[in-house]
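Visitor: Build me a model:
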Amino acid sequence: MVVSKVDKYLDEHNIFWFKINRPEKRNAIDYDVMSELCEAISFVSRNEKIRAFFITGEGTKSFCSGGDLSIFHALHTKEEAYEMLSRMGETLYSLCTLPVPTYAIINGTAIGGGCEIAAACDVRIAYSDSKMGFVQGNLGITTGWGGASMLMEKVTHPHAVMMLNSTKVYTAKEAKELGFVQRVISEEQLPLLHEEVKASSKVLRSYKQAIIMKWKQSQLKQRMLAEIEQCSILWEMEEHHQAVRSFLEGKK
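Guide: Take a look at the predicted model:
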C-alpha cells in the first residue's frame, strides 16, 4: 500500500491543515511534498471560505528536517541546485503571501529548511519539547529557500543574525525569547488552536493584505531570489558536497 506523503484536510472551523507525512524521513521535503504544498497553497488562495492555513508534521518527533538530502545530494552544479531551490523558494513566498493567516505548528524538531518553512508563516506555535535551528551553515551553505529574508521580517535584525550565524539549535523556550516562536504549548492544547483565528474569513483576509502590501513594497520576493542565488553558488562548492557526504555516511 502506498502511503501519502502529506495529509490535507479542511476542519470544522474552516482551517486548512497541511501535514507532512514522512516520519521515517523526519518529515523531510522531497519533490512530491513540494508539489503537494504548492497545490494546497493554490487551493486555499482560491477558496474564500477558508480562514487560516496550519502546517505541521506527522508525529511528535519532527516538524520538518528540511530538504531530503538523500535525494537532493544528486544535485551538483549551481544550475541544478538553483532549479530546486528557487522552486521551493517560490512556493514559500506563496505561503508567506497567502491571503489568510498562516501558522507553523512546530511539533518536534525543525531544522534547516524546516525553519525556513516556519519562517514563511505568520505565527509559530511550538510544542514545549520541540527544538529548532537554521543549521545550514554546518553543510557549507546558506538558507536555500529564502529563509533568511523571511526571518528578518519576523524577528529583530540582531536576533536573526544570531540564529543564522550560530547554526545553533534552540529550545522552544529560547526561540520564544528571541521572538521566533509566539506560543509554547503542550500536545493536549492542539484541539484549541482554532481559537487563534476567531474573526471571519473576510476580516482575516483583510488584515493579511496589509502585511502582504508591505512585503511587496519591500521587494521580499526579489530579496529571496537573490538569497537563493547565493546559496546555489555555495551549493556546488566541495565544502558543501563533503559535508553532505559526511552527514549521509554518519546516518548509515
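Visitor: drop to CA atoms for contacts and neighbour counts, all remaining ones
Guide: Will do.
Visitor: what's the neighbour count on I233?
Guide: Neighbour count for I233, taken as other Cα atoms under 10 Å: 16.
Visitor: quick one: secondary structure of it?
Guide: Classification of I233 by DSSP: H, G, I helix; E, B strand; the rest coil places it in helix.
Visitor: quick check, R124 in a strand?
Guide: Yes. Membership of R124 in a strand is supported by three-state DSSP.
Visitor: Against D68, how distant is it?
Guide: As judged by Cα to Cα, to the nearest Å, R124 and D68 stand 22 Å apart.
Visitor: Pick out whichever of those two has more residues nearby.
Guide: The neighbour comparison of R124 against D68 (other Cα under 10 Å) goes to R124, with 23 against 17.
Visitor: dump the residue contacts of the more buried one.
Guide: By Cα atoms under 8 Å, 6 or more residues apart in numbering, the residues touching R124 are 103-106, 118, 180-183.
Visitor: Closest to K251 out of these?
Guide: Nearest to K251 among the contacts of R124, counting by Cα to Cα, is I106 at 23.6 Å.
Visitor: for comparison, sequence B:
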Amino acid sequence: MTFNNLIVENSDFIQIITISREAKLNALNRETLRELNLAIKDVINDKNIRGIIITGAGEKAFVAGADISEFSSFNSAEGKELAKEGHENVFNLIENCQKPIIAAINGFALGGGLELAMACHIRMASANAKMGLPEVTLGLIPGYGGTQRLPKLIGKGRSMEMILSAKMISAEEALANGLINKVLEDKSKLIESANELMQSIVQKSPNAIKAAITAINASNTSDGFNQEIEEFSNCFGTEDFKEGVNAFLEKRKANFNY
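Guide: Prediction:
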C-alpha cells in the first residue's frame, strides 16, 4: 500500500512506520490519521509482521501535535466527532492491538504526538526528546486520550501539573516519572535499540504476547483480574504452550509458529 504521509519498512517480522511530514514537524492531520489506521489494520492482518515501531521523520520531532489549521474553526459538534474518530480509528486501535507496538520518540512529542506515544505499549526516547500536553494554551484539553492515559503512567498529581501548566518535560524527567521506558543518549541508536527490544519480544510465543497485552490492558477496568484468569487459562489450549513447555523440558530454544 502506498501512503502520502507514512514511510513503511518491513524487516524480520517487524514493521517500522515513520510519520513523514517533516516540514510540519510530523503534525497529525486527518490524512495522516487515516493512513495510520490503514497501516495498523494491515499489520493486524499480516501474519508476516509480529510487531510495529512508530517514529517520526527528521531530527526535530516525533510528532509535534495535531495539525491545528484543520480544526481552528470547528464548533463543539465537529470537535466531538474529531476526538471520537481519533479514539476509535487510531489511538484505541493502537492500544488494543494484539501485536506489540513501540514508540521511538526522536524529538518533540507534544499534544496528539505524546498521546500517540502513550497509546503504544512501550516508549523509548532519544535524549533530546521533549514531551508535553500544551492544549490548555489553545483553550482546549487533550482530546486523544491524554487525560486518561497520562495519569495511569505517571500518577494524578504529575499529570495535573503537566496538563494544567502545559509545560514540557525532558526525556530524563519522563524516564524518572515512568512515562517512557528508556532514554538513548546516542540518537542514532534509537531505532536500533527499539528494534533489538522488539526482536526479543517477537521471538516469544505469539499467542502468549496477545494474551498478555489483552490482560494488561484489562488492568484499566474493574474486571482486570478475571480477564487475566481467562487469558492465562486459554494459553493452556495452544500449540505455543505445548512447544514452550517441551522446549523447556528438552533444554532447547522454543520454535513458535505464527
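Visitor: TM-score of the superposition?
Guide: The pair, once superposed, lands on a TM-score of 0.79 when counted by TM-score structural alignment, normalised by the length of the first structure; 216 aligned residues with a Cα RMSD of 2.1 Å.
Visitor: circling back to that earlier point, in strands only, show me the contacts of R124 of the first structure.
Guide: 103-106, 183 (DSSP state E).
Visitor: Take the residues you listed and lay them out in a markdown table including neighbour count and distance to E153 of the first structure.
Guide: Below are those laid out as a markdown table (neighbours: other Cα atoms under 10 Å; distance: Cα to Cα, whole Å):
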| residue | neighbour count | distance to E153 of the first structure |
| --- | --- | --- |
| Y103 | 22 | 15 |
| A104 | 25 | 16 |
| I105 | 25 | 19 |
| I106 | 31 | 19 |
| R183 | 17 | 18 |
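Visitor: Relative to S45 of the first structure, which of those is nearest.
Guide: Y103 (15.0 Å).
Visitor: Now do the closest one against G67 of the first structure, distance only.
Guide: According to Cα to Cα, Y103 of the first structure and G67 of the first structure sit 20 Å apart.
Visitor: what does N27 of the first structure give?
Guide: 9 Å.
Visitor: ok, now T77 of the first structure?
Guide: 17 Å.
Visitor: Would you map the strands across the stretch 101-250 of the first structure?
Guide: For the stretch 101-250 of the first structure, the strands defined by DSSP state E, counting those that start in this stretch occupy 102-106, 109-111, 123-127, 131-133, 170-171, 183-185.
Visitor: and the ones you listed, which is most packed in?
Guide: Mean neighbours per residue, mean count of other Cα atoms under 10 Å, is largest over the strands of the stretch 101-250 of the first structure for strand 109-111, with a mean of 28.
Visitor: So P142 of the second structure is in contact with L133, correct?
Guide: Yes. Contact criterion Cα atoms under 8 Å: P142 of the second structure and L133 qualify, at 6.8 Å.
Visitor: So Q15 of the second structure belongs to a strand, correct?
Guide: Yes. According to three-state DSSP, Q15 of the second structure belongs to a strand.
Visitor: quick revisit: between T77 and G67 of the first structure, which has more neighbouring residues?
Guide: G67 (24 against 14).
Visitor: Relative to K173 of the first structure, how far out is the spatially closest residue to the more buried one that is not a sequence neighbour?
Guide: Spatial nearest neighbour of G67 of the first structure, excluding adjacent residues (Cα to Cα, 6 or more residues apart in numbering): I29 at 4.7 Å. Computed as Cα to Cα, the I29 of the first structure to K173 of the first structure distance reads 26 Å.
Visitor: I'd like to know how many residues surround C38 of the first structure.
Guide: 18.
Visitor: quick one, which of the strands of the stretch 101-250 of the first structure is nearest to S201 of the first structure?
Guide: Comparing those by Cα to Cα, strand 102-106 comes nearest, at 12.8 Å.
Visitor: distance from the closest one to the second structure after superposition?
Guide: Superposing on the second structure and averaging over aligned pairs (mean Cα distance after the TM-score superposition for the first structure), strand 102-106 of the first structure comes out at 1.0 Å.
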